[in-house]
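Trainee: Make a model of this:
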Amino acid sequence: GMDVANASMYDGSTALAEAALLAIRLKERNKIVCSRAIHPEYRQVLKTYLMCFHAEIVEIDTPEGITPIEELKKLIDDKTAAVLIQNPNFFGCIEDMETISNVVHKHDTLFIACMNPISLGILKPPGEYNADIAVGEAHVLGNYLNYGGPYLGFFTVKNELLRKMPGRIAGETLDSNGKRCFVLTLQAREQHIRREKATSNICTNQALLALRACIYLCALGKKGIAELTNLNIQKSHYAYERLCTLNNLEPTFKKPFFNEFVLKAKGDLSVTKINEHLLKNGIIGGLDLSGFYPELKNDMLLCVTETKSKDSIDRLITELSKII
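Mentor: Predicted coordinates:
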């Protein structure tokens, strides 16, 4: 695991952007190398955040569904402040985080990992592959969808980056009576102390949702989290294997995955046709990737989590078999 976490961020995308800002300030460099397999909307937020900092954002193409190591090596130089990788990535594919970390740290560059926390029930945690900053969206931990929000960003760092970390930090101390208490600490980082020199300028966090996530994790415990992760794996792979048996559907990326996977529609079948048919029958289909990735013209991203029953997956297969 990582050493320190703040009291939460607005959402996963702003946590990633704040991590990039930390790297730019710390390294006094303006180049950010970013995998195109990071969530496209996260990358849009990143570009908006860094617009006024005259930062150079270099994106790495991912034709095989994961970040190509040799291409990454070519792009990192002495102007690079940080490398940003999501794991599992937007396509659900598992990245080789340990190898990427070794490549990044050869250049005195920060390695920023973005992740789905539930995947850590089976995948190696970021502290074990020496990530400098680990961020992501923790909405999946006991919170629910509500018309697009609110969400819950988490932000964790190594100890040496503690004083550079944005957001509020809760610390433990003793009060005047010698009793244990909790306080907001290291506030000299924040804008209400010295705005022009602040390393933290965020005004919003999601403490209520963070509390829900904390209760959820405590209720599950270590064993429960591992079981939850395995449920995600079993159900998503069951759906994937059933879907791949249908005519005119094939996997776009043949890589290990978690939760999400990408399928390509072949022949005269289109993602639009699939989704229109499913919607008429009360099923929300896969995300048409062509809007985010023009090269993926007839590919859709599907997600299956612990919330989906075997019956609902079988119903999806039944409905698809009617038009394929």
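
Trainee: Could you use CA atoms for every contact and neighbour count after this?
Mentor: OK.

Trainee: May I ask you to confirm that Phe292 is in contact with Pro40?
Mentor: Yes. Phe292 lies in contact with Pro40 (Cα atoms under 8 Å); the separation is 6.6 Å.

Trainee: In terms of neighbours, single out the busier of the two.
Mentor: Shown here are Phe292 and Pro40; by other Cα atoms under 10 Å, Pro40 has more neighbours (16 against 13).

Trainee: give the contact list for that one.
Mentor: Phe90, Phe292 (Cα atoms under 8 Å, 6 or more residues apart in numbering).

Trainee: for the chain, what spans make up the helices?
Mentor: All helices of the chain, identified by DSSP state H, fall at 12-27, 40-50, 69-75, 97-105, 191-194, 207-243, 271-280, 310-321.

Trainee: Leu249 is nearest to which of the ones you listed?
Mentor: With Cα to Cα as the measure, helix 207-243 is the member of those nearest Leu249 (7.1 Å).

Trainee: returning to what we had before: most neighbours per residue, which of the helices of the chain?
Mentor: Stretch with highest mean neighbour count among those: helix 12-27 (a mean of 23; mean count of other Cα atoms under 10 Å).

Trainee: tell me the angle that one makes with helix 40-50.
Mentor: When axes from the mean of the first three to the mean of the last three Cα atoms, to 10 degrees is applied, the directions of helix 12-27 and helix 40-50 differ by 40 degrees.

Trainee: What about Glu190, how many residues nearby?
Mentor: 21.

Trainee: Next: Gly178.
Mentor: A total of 8 residues lie near Gly178 under the criterion other Cα under 10 Å.

Trainee: what do you get for Glu64?
Mentor: If we define neighbours as other Cα under 10 Å, then Glu64 has 12 of them.

Trainee: Ignoring the adjacent residues along the chain, who's closest to it?
Mentor: Sequence neighbours aside, Phe253 is the residue nearest to Glu64 in space, at 6.1 Å (criterion: Cα to Cα, 6 or more residues apart in numbering).

Trainee: Including distance to Leu301, could the helices of the chain go into a markdown table?
Mentor: Below are these laid out as a markdown table (distance: least, Cα to Cα, whole Å):
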| stretch | distance to Leu301 |
| --- | --- |
| helix 12-27 | 19 |
| helix 40-50 | 13 |
| helix 69-75 | 24 |
| helix 97-105 | 22 |
| helix 191-194 | 40 |
| helix 207-243 | 11 |
| helix 271-280 | 10 |
| helix 310-321 | 14 |
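
Trainee: Could you also give me the structure for this next sequence, so I can compare it with the first?
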Amino acid sequence: MPYVPHTEDEVREMLATIGVNSVDDLFAEITEDMRPKSFDLPEGLSEMEVLSKLEAMATKNATDRVSFLGAGFYDHYIPAAVDALTMRGEFYTAYTPYQPEASQGTLQAIFEYQTAVTRLLGMEYANASVYDGGTALYEGLMMAVRKTKRRKIVVSEALNPIYRVMLDSYTSNLDVKLVTVPHKNGMTDIEGLKSAIDDDTAALLVQNPNFFGSINDFTELCATAKSKKAVSIISTYPVLQTLLKTPGEMGADIAVAEGQSLGLPLSFGGPYLGIMTCTKKMVRQMPGRMVGRTKDSEGRTGYVLTLQAREQHIRRQKATSNICSNQSLCALRALVHMCALGELGMKRAARVSIERAHVCAERLTAIDGVSMLTQGPFGNEFAISLPTNAFDAIAKLTARGFVPGFPLGRYYDGLENGLLVACTEKTSEEQIGIFAEMLKGALK
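Mentor: Below you'll find the model as predicted:
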């Protein structure tokens, strides 16, 4: 709807109602030196002119790139039903379901989302989501600190470095010690992590597949953490969880994920979805909202917020979490996406993504000077070593319409020649062939 500003008479009426004579009087307590000197706003335009201007700006975006970029965010196909259903006004304008009697549809949608993600990750409980995958990791970390009363956190360096930057930021002024165990040529150092876990450890943070795309079974590692009464936290990739051993099967206490791959477009970085799940013993530490299913006095099924209310989360330093809002619309998109694909569809998307990645790895490593950086099984993402700086190759190929991947040297010293390459079900074998030929030419 177009915005219609208030008339002068309406402004005078509102000012009179609150007992001031002018807008300047309303802000009189703000000193002159603290007021904005100018908003530097352009002259107003008509709706037609604004639309034309914005469309011209939008055409400057490069929307025709072929991308092999992943690093935690993936270009999966999104069924049309996801937009059609989640853009309905009943969902799109809903906010916080404080009154269950007026919010049964929203509450049921959240309950179904919780059910779906707990099944996907093999866990027992889920909340109504947090901001993103990195935030979910931090919240899991703090759950462990509250549960164990310890302050040492053991982190694998093969965990997404973007998340590790976030953890450093969130904990910089807290009495929490992050101990990072280096990766081994892109592989998670399981033995090193075992050695780092001791009686002072609150939590273990690992990722599967790890940032380099390598797949691990953390069952023994979780058992080691459990023997020291530390909390095991595994960050996952939801799409591949349809095929891989779940965090629950590995013995994790908390499993988190970035839900972007479940029906959320890349959209310049968000909004995304922090999936959080845990075991029953950790559920009292879970931040955010949880929806439960119950019966009313007449035996009818109903849905309510349970265990915690939002007010618990706004008590400053005593709060379980100071992130009060959830990403319920994004969670709804994830739910509709999973339901639209179904179990077979999700497994097919995962399987095709993995198959395309292996074809791509075979084509790229056939180029002189290109080799696999990691060894062992990988999913739909893998790391290769180039004979030259990866930034140079990325610049050359991106200029020609192909984004070849993520430069590992951005976060890992000594891996300036490392390139992280991702494929999804949208990646065609033709695109892989063109990519390989272009990279071969760029390395000459």
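
Trainee: ok, the residue nearest to Glu64 of the first structure - contacts?
Mentor: Residues counted as contacts of Phe253 of the first structure (Cα under 8 Å, 6+ apart) are Glu64, Gly65, Phe261, Val262, Leu263.

Trainee: corresponding residue for it in the second structure?
Mentor: Using TM-score structural alignment, the equivalent of Phe253 of the first structure in the second structure is Thr374.

Trainee: distance of its match from Phe382 of the second structure?
Mentor: 8 Å (Cα to Cα, to the nearest Å).

Trainee: got it, and Val117 of the second structure?
Mentor: Counting by Cα to Cα - Val117 of the second structure and Phe382 of the second structure are separated by 26 Å.

Trainee: These two - which one has more neighbours?
Mentor: Neighbours per residue (other Cα under 10 Å) separate Val117 of the second structure from Phe382, with Phe382 holding more: 30 against 26.

Trainee: For that one, which non-adjacent residue is spatially closest?
Mentor: Phe382 of the second structure sits nearest to Gly213 (Cα to Cα, 6+ apart), 4.9 Å away.

Trainee: That neighbour: neighbouring residues, count only.
Mentor: Applying other Cα under 10 Å, we find 26 residues neighbouring Gly213 of the second structure.

Trainee: Hmm, it is touching Phe378, no?
Mentor: Yes. Counting by Cα under 8 Å, Gly213 of the second structure does reach Phe378; the two are 5.4 Å apart.

Trainee: List the contacts of Lys245 of the second structure.
Mentor: Neighbour list for Lys245 of the second structure: Asp217 [criterion: Cα under 8 Å, 6+ apart].

Trainee: Next, format the contacts of Phe253 of the first structure as CSV and append distance to Cys203 of the first structure.
Mentor: Formatted as CSV, those follow (distance: Cα to Cα, whole Å):
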residue, distance to Cys203 of the first structure
Glu64, 39
Gly65, 36
Phe261, 36
Val262, 37
Leu263, 40
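
Trainee: Leu287 of the first structure: which of these is nearest?
Mentor: Minimum distance to Leu287 of the first structure across the contacts of Phe253 of the first structure is 9.2 Å, recorded for Val262 (Cα to Cα).

Trainee: Would you mind measuring from Leu16 of the first structure to Tyr49 of the first structure?
Mentor: Distance from Leu16 of the first structure to Tyr49 of the first structure, by Cα to Cα: 10 Å.

Trainee: out of the helices of the first structure, nearest to Gly153 of the first structure?
Mentor: So among the helices of the first structure, helix 12-27 is nearest, using Cα to Cα, at 4.3 Å.

Trainee: and that closest one, what other elements does it pack with?
Mentor: Here helix 12-27 of the first structure touches helix 40-50, strand 80-86, strand 110-115, strand 133-137, strand 153-157, going by 3 or more Cα pairs under 8 Å, 6 or more residues apart in numbering; DSSP states H and E.

Trainee: and that helix, which stretch of the second structure?
Mentor: Mapping helix 12-27 of the first structure onto the second structure (TM-score structural alignment) gives residues 133-148.

Trainee: nearest to Phe182 of the first structure, of the helices and strands packed on helix 12-27 of the first structure?
Mentor: Closest among these, using Cα to Cα: strand 153-157, at 19.0 Å.

Trainee: what's the angle from the closest one to strand 133-137?
Mentor: Going by the same axes, to 10 degrees, strand 153-157 of the first structure makes 170 degrees with strand 133-137.

Trainee: can you list residues touching both of Thr374 and Phe382 of the second structure?
Mentor: Counting by Cα under 8 Å, 6+ apart, the shared contacts of Thr374 of the second structure and Phe382 are Phe212, Ser214.

Trainee: Just give me the residue closest to the centre of the first structure.
Mentor: Met115 (3.7 Å; Cα atoms, centre = their mean).

Trainee: which position in the second structure aligns with that residue?
Mentor: With TM-score structural alignment as the criterion, Met115 of the first structure pairs with Thr236.

Trainee: before we move on, what about Leu46 of the first structure?
Mentor: Under TM-score structural alignment, Leu46 of the first structure pairs with Leu167 in the second structure.

Trainee: repeat for Pro166 of the first structure
Mentor: Applying TM-score structural alignment, one finds that Pro166 of the first structure aligns to Pro287 in the second structure.

Trainee: I figured that match was touching Glu139, is that so?
Mentor: Yes. Using Cα under 8 Å, Pro287 of the second structure makes contact with Glu139 at a distance of 7.2 Å.

Trainee: Find residues that contact each of the two.
Mentor: Common neighbours of Pro287 of the second structure and Glu139 (Cα under 8 Å, 6+ apart) are Ser321.
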